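>>> Quick one, structure for this:
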Amino acid sequence: MTDELLAISPIDGRYSDIVDELRRYFSEYALMMYRLRIELEYLKLLTNVLRPIQEDKISIITDKIFKEFSIDEARRIKQIEKETRHDVEALVRYVKERLSEYGLSDQANLVHLGLTSEDVSNLAYSLILKDFNAEVLLPLIKEFVTELAKVAMNEKNTIMLGRTHGLPALPTTLGKELIVHVYRIMKQYEFLETYLFPGKISGAVGTYAALMEVFGKDTINILEKFIRKLGLEPWIATKQVLPHDVISRYLHSLSLLAGCLIDLCRDLWLLTMMGYVLIKRVGVGSSTMPQKVNPIEIENAEGNLEYSSNLLNFLSNRLLVSRLQRDLSDSTLKRNYGVAMAHLIIGIKNLRSFLMRIEFNRELMKRDLEEHPEILSEAIQIRMRLLGKNLVNELRRLEPLSPDKYLEDVKGIIESTGINPDEIIPKTYHEYIGAASLIVESIYRLCMNKFSRNEKAIS
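Next up, the predicted model:
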């Protein structure tokens, strides 16, 4: 029996292969590594300020310690933590051990000087989210939305029956309906790609007292520069904990992204139910019904995206509150960032997988349109009103018992006004799709110009 079969969470079990890349951001080992980076970078800062003559030597050694950090080294920290029952203190002792091994016992005295654990942890978590966002999430969104845009462009003239409230409404195109989702996802991408993650170093209650003992009157300026050098935006006024406002906004934006994708899942599911989407057979659809080919990827995607969205919303709202200067409830919650992100990634990847194994039943779409000529009634009543004839009530009274009977009745109503029906009734459904194709072309061009690499921009 493998470890995956013993996993409690499906993230580390059934879906582990899908999200394996997230281990370098959200595992216990990853958190240790990011915290270690902060401690070592801060030690360089201290050396630069307090003992500049030793700066080059410390820099070489700290870089070496970071590069040598492995799972075995992380196990050493866990071993120390059994004694300290404090994860950051265990890391601090580990760093001091490593410095002593290199003959730097005196410099080890500077490790964590003036800091509280939260100074290290908030920076580590912000860097984790920043790197995950840039290295995993944004590239995945880019790949998916580009593929979806290409499908939409290919189907820009594929006429289909548009439905409101589930009932026949007006002609539209498959491409236009898909490009709506492309545009929504692009908007979320644009928000995420420029997001600035926050960071703070302000001490145990946010007064900088211990830090001012170390750095003097220029403390805040020195620490702001340090935080910016890490690629984070300094947050000056804090409790012991960094206010979660900016991270909460990020998590809310991911929940919005998940919501956009859930909407796409449900539209594709309904199009599959109506027979407009055809799924290529892979594996077994049912243990008892041989004919079944099910939309399992989008159903799986929908479930994972809903779970992710709910967890993201919970975390973003709950973490806005910390009692007085701090309480520890946030610590256990932040360890679940990775759970929310993993389910989001699973959802996107399954949705992408579904998109790659479907085709469209254009003949069925065409037949459905021909069964519902009443969807042209809007065009008819507008054209008649422009000629000074209001036939809205007459058209409302018609019942589309059959396509031929409906068109015959419409022609009779128009003829009764002395107007030729052939000049009023659209000759094809394509005649009444408005700017659908232009919308697809416009958004597709935006998408390709933004995301295409090694290709000339589309003008």
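>>> Every contact and neighbour count from this point should use C-alpha atoms.
Fine.
>>> Report the buried residues of the longest helix along the chain.
Longest helix in the chain by number of residues, with DSSP state H as the criterion: helix 245-273. Neighbour-count burial for helix 245-273 flags 246-248, 250-262, 264-265, 268-269, 271-272 (criterion: 16 or more other C-alpha atoms under 10 Å).
>>> do the same with stretch 174-186
Buried residues in stretch 174-186 (16+ other C-alpha under 10 Å): 174-183, 185-186.
>>> Report all helices and strands that the helix or strand following the longest helix of the chain contacts.
Next in sequence after helix 245-273, counting helices and strands by DSSP states H and E, comes strand 277-279. With contacts taken as 3 or more C-alpha pairs under 8 Å, 6 or more residues apart in numbering; DSSP states H and E, strand 277-279 sits against helix 245-273, strand 358-360.
>>> The structure of the following sequence is requested for comparison with the preceding one:
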Amino acid sequence: MPETAAAVTRTPSGRLALAASPEKIALGPLDGRYQSAIAPLVDYLSEAALNRDRVAVEVEWLIHLTSNSVLPGAGPLTAEQQDKLRSIVTEFDAAAVAELAEIEAVTVHDVKAVEYYISRRLPAIGIENLTAMVHFGCTSEDINNLSYALGIKGAVEDVWLPAARALVQQIEAMAEENRAVPMLSRTHGQPATPTTLGKELAVIAHRLGRQLDRIAKTEYLGKINGATGTYAAHVASVPGADWQAVSKSFVEGLGLTWNPLTTQIESHDWQAELYSDIARFNRILHNVCTDIWSYISIGYFRQIPVAGATGSSTMPHKVNPIRFENAEANLEISNGLLDTLAATLVTSRWQRDLTDSSSQRNIGVAFGHSLLAISNVAKGLKALDVAGDVLAGDLDTNWEVLGEAIQMVMRAEAIAGVAGMENPYERLKDLTRGQRVDAARMQEFVSGLGLSADAEARLLALTPGGYTGIADELVDHLK
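Next comes the predicted model:
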């Protein structure tokens, strides 16, 4: 069908516009291609979730003030009235989001819009006389800092940590399964003292697990103390109240830690600490990705093909390690944001500036890229098969790695008084450095050393695959 002027919308440069409503098309990949992987975060770190949490904080503040009869003439609400107030939060839906947006279009202030949104609903509850108590004594940051803390806490505890812990448990299970599978180490990329695949996976799990333990202990701080943290408006309006006690009990009642000393903003130090810990987890996971990618490239792991999937558009034989490559990229993006947030949120000009307001709107993006990476690593690991034959073959072609064991036995023999054990390191260096030594040559060398019968028998029985020390036992530390 030919194009008509009425049916076609074009950009200023002449391109065909994708849609009449561009806001319905995702600009970023987290809200488009990868939306299903990060969907659980939407309930905690989206703009809509932030507004719902703002409503929740405002509602709870009103209930807190009335329940404690902080203001003369405003005593406790009935249980029914409290339930109806809280239903403003539980019934917060798409229509509520749209209504808030309409109010904000007039107020040009997001928190003020929340105040008006709640006030509109008080007559139906029969407490329109308490309209003046909505947002009482509060600056916007009193509401914002608590809302962000609740959202971030929920996102970490309900979404990110469970996903990260599940990944670590997956790696732990792989470590246990492969605890005794010998593998050539590659320090500096060169053949080195053998280990086991399980022990190396256990190292990864242990490192990641330590970071998760730190993250699980995060302290989520909050404050509600007025325009510059002095309770000035509170004391001026109700001088007889113990406002610090009111503030502390409210913040702690939300499940947060009360911060007694702030400017207009809660200082965000706890956020910086959390983001640094998550970034460290991300960096360790990035290292995992590059190591697994490298093991795949030398054949230690085989990738299980997915039916119908295409590895390369032109090379049909390929199964690319795309899960790990995708994870690398997303971890780097996540850390770029987390590092920026951690660096910028701890600074604020004098008592307040708004740089944190814009910065914090990207918290969900930082978490989203990390969560997406965790998902990809989990899927990538699930599609791996250990190539035991390749591992064994690699060990069998690198008998020179037993040079360490032989020279150490020679040292022990020398200490025990066995003659002829001089210069053990140098003798093994001459034999093995930069050279391939097969089993026959290594055993010939051992037989000619003049070792004690016991030591010689131990070394003659030793193979690269058997030279793994107590690597398999070390996996037990994961328990």
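>>> Make JSON lines out of the helices and strands packed on strand 277-279 of structure 1 and add distance to F132 of structure 1.
Output for those, formatted as JSON lines (distance: least, C-alpha to C-alpha, whole Å):
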{"stretch": "helix 245-273", "distance to F132 of structure 1": "12"}
{"stretch": "strand 358-360", "distance to F132 of structure 1": "30"}
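>>> Of all the ones you listed, which one is nearest V392 of structure 1?
Closest to V392 of structure 1 of those, according to C-alpha to C-alpha: helix 245-273, at 30.7 Å.
>>> Going along the chain, name the strands of structure 1.
Remark: strands assigned in structure 1 by DSSP state E are 159-164, 167-173, 198-199, 233-234, 277-279, 358-360.
>>> Let's have those strands in CSV, adding mean neighbour count and distance to G303 of structure 1.
As requested, the strands of structure 1 are exported to CSV (neighbours: other C-alpha atoms under 10 Å; distance: least, C-alpha to C-alpha, whole Å):
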stretch, mean neighbour count, distance to G303 of structure 1
strand 159-164, 18, 25
strand 167-173, 19, 26
strand 198-199, 26, 31
strand 233-234, 18, 34
strand 277-279, 19, 19
strand 358-360, 15, 20
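>>> Of all those strands, which one is nearest E147 of structure 1?
Across the strands of structure 1, closest to E147 of structure 1 is strand 358-360 (C-alpha to C-alpha), at 12.7 Å.
>>> so that closest one matches what in structure 2?
Strand 358-360 of structure 1 corresponds to residues 384-386 in structure 2, going by TM-score structural alignment.
>>> Just give me the mean distance for the matching stretch relative to structure 1.
Comparison of stretch 384-386 of structure 2 with structure 1 after fitting gives an average deviation of 0.7 Å (mean C-alpha distance after the TM-score superposition for structure 1).
>>> quick one: Y444 of structure 1 from S437 of structure 1, how far?
10 Å (C-alpha to C-alpha, to the nearest Å).
>>> just to revisit the earlier point, average gap between the longest helix of structure 1 and structure 2?
Counting by mean C-alpha distance after the TM-score superposition for structure 1, helix 245-273 of structure 1 comes out at 0.7 Å.
>>> packing partners for that helix?
Short answer (3+ C-alpha pairs under 8 Å, 6+ apart): helix 245-273 of structure 1 packs on helix 174-193, strand 277-279, helix 296-318, helix 337-355.
>>> What residues does the equivalent of S253 of structure 1 over in structure 2 make contact with?
Counting by TM-score structural alignment, S253 of structure 1 corresponds to D277 in structure 2. By C-alpha atoms under 8 Å, 6 or more residues apart in numbering, the contact list for D277 of structure 2 reads 211, 214-215.
>>> can you check A392 of structure 2 too?
Per C-alpha under 8 Å, 6+ apart, neighbours of A392 of structure 2: 182-183, 465.
>>> cool, and A279 of structure 2?
Counted by C-alpha under 8 Å, 6+ apart, A279 of structure 2 has contacts 334-335, 338-339.
>>> For the counterpart of V97 of structure 2 in structure 1, which residues are in contact?
Aligned by TM-score structural alignment, V97 of structure 2 pairs with A74 of structure 1. Taking C-alpha under 8 Å, 6+ apart, we find A74 of structure 1 in contact with 29, 32.
>>> Now for the aligned partner of G364 of structure 2 in structure 1: which residues touch it?
Using TM-score structural alignment, the equivalent of G364 of structure 2 in structure 1 is G338. Taking C-alpha under 8 Å, 6+ apart, we find G338 of structure 1 in contact with 22, 25-27.
>>> Including neighbour count and distance to I222 of structure 1, could those go into a markdown table?
Output for the contacts of G338 of structure 1, formatted as a markdown table (neighbours: other C-alpha atoms under 10 Å; distance: C-alpha to C-alpha, whole Å):
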| residue | neighbour count | distance to I222 of structure 1 |
| --- | --- | --- |
| L22 | 18 | 33 |
| Y25 | 22 | 28 |
| F26 | 22 | 29 |
| S27 | 13 | 31 |
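>>> what about whatever residue of structure 2 lines up with R85 of structure 1, neighbour count?
In structure 2, R85 of structure 1 lines up with V108, judged by TM-score structural alignment. For V108 of structure 2, the count of nearby residues is 12 (other C-alpha atoms under 10 Å).
>>> And for D454 of structure 2?
8.
>>> can you confirm it is in a helix?
Yes. According to DSSP: H, G, I helix; E, B strand; the rest coil, D454 of structure 2 belongs to a helix.
>>> distance of it from G465 of structure 2?
20 Å.
>>> Tell me how far E4 of structure 1 lies from Y337 of structure 1.
Taken as C-alpha to C-alpha, the span from E4 of structure 1 to Y337 of structure 1 is 21 Å.
>>> how about the helices of the stretch 101-250 of structure 2, start to end?
Assigned by DSSP state H, counting those that start in this stretch, the stretch 101-250 of structure 2 shows helices spanning 110-119, 122-125, 140-154, 161-177, 197-216, 232-237, 243-253.
>>> and these, which is most packed in?
Neighbour counts (mean count of other C-alpha atoms under 10 Å) averaged over each of the helices of the stretch 101-250 of structure 2 peak at helix 140-154, with a mean of 23.
>>> which bit of structure 1 covers that one?
Against structure 1, helix 140-154 of structure 2 falls on residues 117-131 (TM-score structural alignment).
>>> centre of the chain versus the matching stretch, how much separation?
20 Å (C-alpha atoms, centre = their mean, to the nearest Å).
>>> Kindly report the same for stretch 50-57 of structure 2.
Using C-alpha atoms, centre = their mean, the offset of stretch 50-57 of structure 2 from its chain centre is 24 Å.
>>> Now do that stretch: everything it contacts.
By C-alpha under 8 Å, 6+ apart, the list of residues contacting stretch 50-57 of structure 2 reads 44, 86, 88-89, 92, 97, 111, 114-115, 118, 143-144, 146-148, 150-151.
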